[in-house]
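> here is my input; please provide its structure:
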Amino acid sequence: MGIGGGLVIVPGLLLLFHLQGFDTAFLSHIAIGSSLAIIVPTAISSLWAHHRRGAVDWPVVFGLAPGLMLGALAGAWLASQFSTGLLKVLFGTFLLLVAGQMLSAVAPKTGSAPRGHHRLFLPVGAAIGTVSGLVGIGGGTMTVPFLVWQGKSLPGAVATSAACGLPIAIAGALGFMLMGQGLGTGLSTGFVYWPAVIAVALFAVLAAPLGARLAHSLPVSLLKKGFALLLLVVGLRLILFS
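Next up is the predicted model:
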């Protein structure tokens, strides 16, 4: 789908943790923190594949990385201040926004960035990192449009965005580990639950090449519409039943 796995991982972990009887006070925190930790190996796998094709613009990645990491840490801190119910509402709202964008098929105009746009790297990176750290995603839904707006082709933007997901995931996961000290379970570090991280990351990395192959053989536009409708349902459920 060309999107970060966090959109699927967080709702999935919320359901599984609920079924396992986790403390409801920190259900969302553990799901989001674990999602960011899961994104670390998946981002490495993805960026390496794009790097081998020479598609990653590393100067842009390094330019955005400080803001992305600072923002992800800020997002983790913000999440630690919110209740699990509020985090569910925020994540559900984000799903609705992503679904709306996917259904509208509105794309940014390539090359429409103003002069001096490199000065935007720190504030834009911080904004993307904050939202990503707050809801447990790799940031691709925001990074790709920004890079296309800067003049990159869509494939180049997707490849560079994949690399940008790594600093977000590392900083965000570390933030949730620190903010959740003493509040997690016996098998967690802070708000990062390791059994879920290991299991989901292993199968995500193994399944990613299959997804890449299917993207070239299935009607992606139709799949995106179906996936967007799924996001709408999940988002509304999180908001209405949080």
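
> going by C-alpha atoms from here, please, whenever you check contacts or count neighbours.
Will do.

> quick one, what contacts the most centrally placed residue in the chain?
The centroid of the chain falls nearest to residue 137 when counting by C-alpha atoms, centre = their mean (1.6 Å). Counting by C-alpha atoms under 8 Å, 6 or more residues apart in numbering, residue 137 touches 4-7, 35-36, 39, 169.

> can you list the neighbours in contact with stretch 78-98?
7, 24-29, 134-135, 141, 176, 179-180, 228, 231-232, 234-239, 242.

> and the residues you listed, which of them are buried?
Buried subset of the contacts of stretch 78-98 (neighbour count, 16 or more other C-alpha atoms under 10 Å): 7, 26-29, 134-135, 141, 176, 179-180, 228, 231-232, 234-236, 238-239.

> all helices of this structure, in order?
Per DSSP state H, the chain carries helices over the ranges 6-19, 27-52, 58-81, 84-104, 121-135, 140-149, 154-179, 194-215, 220-240.

> next, count neighbours for residue 152.
18 (other C-alpha atoms under 10 Å).

> likewise residue 130?
Counted with other C-alpha under 10 Å, residue 130 comes out at 28.

> which residues touch it?
68, 70-76.

> mind redoing it with 6 Å?
71-72, 74-75 (C-alpha atoms under 6 Å, 6 or more residues apart in numbering).

> here is a second sequence; please produce its structure as well for comparison:
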Amino acid sequence: MYWLLLGFGLLTGVTTVLFGFGGGFIVVPLLYTLLIALHGTQSEIGQAAMHIAVATSTCVMIFGTGLATRRHFIAGTLRWDLIRPFMLYIAIGAVLGATAALNLNASWLRWAFIIYLLLTILDSVFRPGFMHESQNNIRPMSTAQTASLGIIIGGFAALLGVGGSVMTVPLMRRRGASMTSATAMANPLSLPMAISGTLTYMILASREHVSLGSWHIGYVDVAACIILVAGSWIGIRVAARWIGRIPDRIHAKIYILLLCMVLGVMIAV
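This is a model prediction of the structure:
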């Protein structure tokens, strides 16, 4: 189990730095499947498997997105003038989303994750803007747009444990960003969601007297988180050399392909 987590942590690091996602889209299906296989669906951990997977994913993202943000900062691919206005609103949305997740049935949460993925894939493929090559002329948004979209992104991301990249990358892409810029900005935009969401999952689960045994803080599986973070650190170091080197249209197509692969895994489990 530990080597599998380490290997998938490495994959998480690669996809985080190159595509702006990884923590949720890889950790949630993997950890959900492992918990069910190890403990069964009728055990206390098995019944909380989706909540544990989502909460642990948000915790892993604190470290993954933080490291990836540093790498993109060094590479000079971040646009802080576009990132800063979103961060507070995403953090607010994350608290709301994590609170809602703790009051939802785990099976419903899994299907919400699947529907969210499917709609994102269809939207990116069939709506103009995502698949076309961009010259990276990004159009700014109004304060009202930034606030409303930030809260929505943070809410859905924390609810499903996937980070904001699945919404911020298509959003920035349609506003003229290249894939390199869009995926670079997805990392610092996921960071406030990850911090707010993790703290909410820990605090609210403790208040509800959820006890899943040692190495758990609320719904966060600390042991799994540590191993995944270690693998993620290796993956980020390996993938950093490819920042800005993937052709724009190929970058966009690989992004969609990865989403399709994760969708297949979540439907199969």
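
> and the TM-score between them?
Here the TM-score for the pair of chains, by TM-score structural alignment, normalised by the length of the first structure, is 0.85; 237 aligned residues with a C-alpha RMSD of 2.8 Å.

> picking that back up, filter the contacts of residue 130 of the first structure down to the buried ones and hand me the PyMOL line.
To isolate the buried subset of the contacts of residue 130 of the first structure in PyMOL, counting by 16+ other C-alpha under 10 Å, use the following:
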select buried, resi 71+72+74+75
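
> and the contacts of residue 130 of the first structure, which is closest to residue 18 of the first structure?
residue 75 (23.2 Å; C-alpha to C-alpha).

> return the distance of that closest one relative to residue 84 of the first structure.
14 Å (C-alpha to C-alpha, to the nearest Å).

> ok, residue 157 of the first structure next?
Taking C-alpha to C-alpha, one finds residue 157 of the first structure at 33 Å from residue 84 of the first structure.

> neighbour count for those two, which is higher?
Shown here are residue 157 of the first structure and residue 84; by other C-alpha under 10 Å, residue 157 has more neighbours (23 against 19).

> is it correct that the more buried one is in contact with residue 147?
Yes: contact criterion C-alpha atoms under 6 Å: residue 157 of the first structure and residue 147 qualify, at 5.4 Å.

> re the thing from before, now the residue nearest to the centre of the first structure: how far from residue 37 of the first structure?
10 Å.

> got it, and residue 73 of the first structure?
On the measure of C-alpha to C-alpha, residue 73 of the first structure and residue 37 of the first structure end up 13 Å apart.

> please apply the same query to residue 218 of the first structure.
Following C-alpha to C-alpha, the distance that separates residue 218 of the first structure from residue 37 of the first structure is 30 Å.

> mind checking which of these two has more residues around it?
residue 37 (29 against 10).

> which residue, neighbours along the chain excluded, lies closest to the more buried one?
residue 173 (5.1 Å; C-alpha to C-alpha, 6 or more residues apart in numbering).

> ok, now residue 158 of the first structure?
residue 144 (5.8 Å).

> straight-line length of stretch 118-134 of the second structure, end to end?
End-to-end for stretch 118-134 of the second structure, by C-alpha to C-alpha: 24 Å.

> any idea how far it is from the chain center?
19 Å (C-alpha atoms, centre = their mean, to the nearest Å).

> same thing with stretch 2-10 of the first structure?
6 Å.

> pull the residues that contact that stretch.
Outside stretch 2-10 of the first structure, the residues within contact range by C-alpha under 6 Å, 6+ apart are 31-32, 35, 136-138, 140.

> most neighbours among those residues, please name it.
residue 136 (38 neighbours).

> now the equivalent of that one over in the second structure: how far from residue 130 of the second structure?
By TM-score structural alignment, residue 136 of the first structure lines up with residue 161 in the second structure. The gap separating residue 161 of the second structure from residue 130 of the second structure is 23 Å, by C-alpha to C-alpha.
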